[in-house]
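Q: Quick one: sequence and predicted model below, then my questions.
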Amino acid sequence: MTQKPSSSGTRPLEELGAEVRAAVARVYRRFRSERPAGELGDAAMSVLVYLERQGPQSLTALSERDRVTPGTMSQTVNRLTSAGYAVRNPDPVDRRRVLFSATDAGSAVAKESRARAESWLNAQIAALTDEERELLSRASVVLKRLADG
C-alpha cells in the first residue's frame, strides 16, 4: 500500500493514524492495568462512572452514549444491578420507562476507580515539560473531536 502525504505535506495520513491508534491503545491498557483484579469490566465500569456523574439514565440513553445495541446495554446494566452497584427505578415523568441509577456502593466503586486512574495520569503529566503539557492540552482537544466525530 502506497502512503500518500497529508494535504499539509508533513507525513502520510495512514502512518499518523496508526501512531495515534497505538498511542491511545497503550494509554487505555495502562488505565486498565491500574485497576485491581476482579474489578468490573470496561463496559460496566464506564456505565457505572457515567451514572455516578450524570445521574439516572434510561437504557436507550446509555446505549446511544456507548454506541451499542439496547440488548448489549441491558446485559451491562444487569451485571451492575446484580452486583448491587445500580438500581432500576420507574421514570417519574413516564412510568412506563425505567431509569438506572448508581447505588451508594456503585458510586464508591466508580469514584475509587476514577481516582486511581486520575492519580496515575496526573503523575505522568507532572513529569512532562511545560512544552509537552501544552502540546498534550492541544492534542486532547483534537482527540475529543475525533472521538465525537
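A: Yep, that arrived.

Q: alpha carbons only for contacts and neighbour counts from here, please
A: Fine.

Q: could you say which helix or strand contains the residue nearest the centre of the chain?
A: Centroid-nearest residue in the chain, with C-alpha atoms, centre = their mean: S46, separated by 5.4 Å. Element membership for S46 (DSSP states H and E) is helix 42-54.

Q: what about versus this one:
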Amino acid sequence: MNEQQDDADIARALALAGELRVLSGKLKRRMREEANLGDLTWSQTRVLSVLEREGPTTVTALARAEGVRPQSMGETVSVLKAAGLVSGEPDPADGRQTVLSLTAACRKAIKAGRAAREDWLFRAIRAKLAPAEQKKLATAVELLKRVLDGGNVPEDSGAGR
C-alpha cells in the first residue's frame, strides 16, 4: 500500500509540474502583452534586464554574461542606443571601452510596464476570484516561493492527502 501511495504521489507531482510549466508560460506571455517597451527582441530585453539588475557594464561583459560574441552584442546594444533605451560613457578605467547604462526614459518605461502588469493582475484577481479563493491563491504563492527558494519541506505535512 505504501508503494502504491508513493507511485500516486509521484504521478500527482509530475502532473502538477506539467500544469505549472504551462500556466507559468501563459502567465508570462499575458504579462508581456500587458506592458512592454515596444517591439524588442528577446536578446534586447535580456540586455535591459541585465543592466537593470546588475548596473552599468561593458559590451564585452554583457556578451560574456549572455554567451554571445561581442560583435553580436554590439549590434544589439546599437539598436537599444538608437531607441534611446541605453546610453554609453567612456570607461574611466579603460578609455577604449564604453560603460553602458539604462537611460532615465528606459527606467521610467520599465517602471510603468511593471505597474501596468501588476495592475492587470490585481484587477484579474479581484474580478475572478472570491475572497476565499484569494486566500487560497496567497497560500499557493507562499508554496511557490518555497519551491523556488529551495526551502525544506516538512517530512510529512499531509499536503495533498
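A: Alright, I've got the coordinates. All values reported here derive from a predicted model rather than from experimental measurement.

Q: one step back: just the residues contacting the helix holding S46 of structure 1, thanks.
A: For helix 42-54 of structure 1, the external contacting residues (C-alpha atoms under 8 Å, 6 or more residues apart in numbering) are 32, 57, 62, 76-77, 79-80, 85-86, 100-102, 106-107, 110-111, 114.

Q: Let's see that with 7 Å instead.
A: Q57, T76, L80, S101, A102, G106, S107, A110 (C-alpha atoms under 7 Å, 6 or more residues apart in numbering).

Q: end to end, how far does stretch 117-137 of structure 1 reach?
A: This stretch, stretch 117-137 of structure 1, spans 18 Å end to end (C-alpha to C-alpha, to the nearest Å).

Q: Pull out the buried positions in it.
A: Residues A117 are the ones in stretch 117-137 of structure 1 that count as buried (16 or more other C-alpha atoms under 10 Å).

Q: which helices and strands sit right next to the helix or strand encompassing A61 of structure 1?
A: Using DSSP H and E, A61 of structure 1 maps to helix 59-66. The contact analysis (3 or more C-alpha pairs under 7 Å, 6 or more residues apart in numbering; DSSP states H and E) places helix 59-66 of structure 1 against helix 70-82.

Q: What residues sit buried inside the helix it packs on?
A: Neighbour counts using 16+ other C-alpha under 10 Å place M73, T76, V77, N78, R79, L80, T81 of helix 70-82 of structure 1 among the buried residues.

Q: residues contacting the first one?
A: By C-alpha under 7 Å, 6+ apart, M73 of structure 1 lies in contact with L59, S63.
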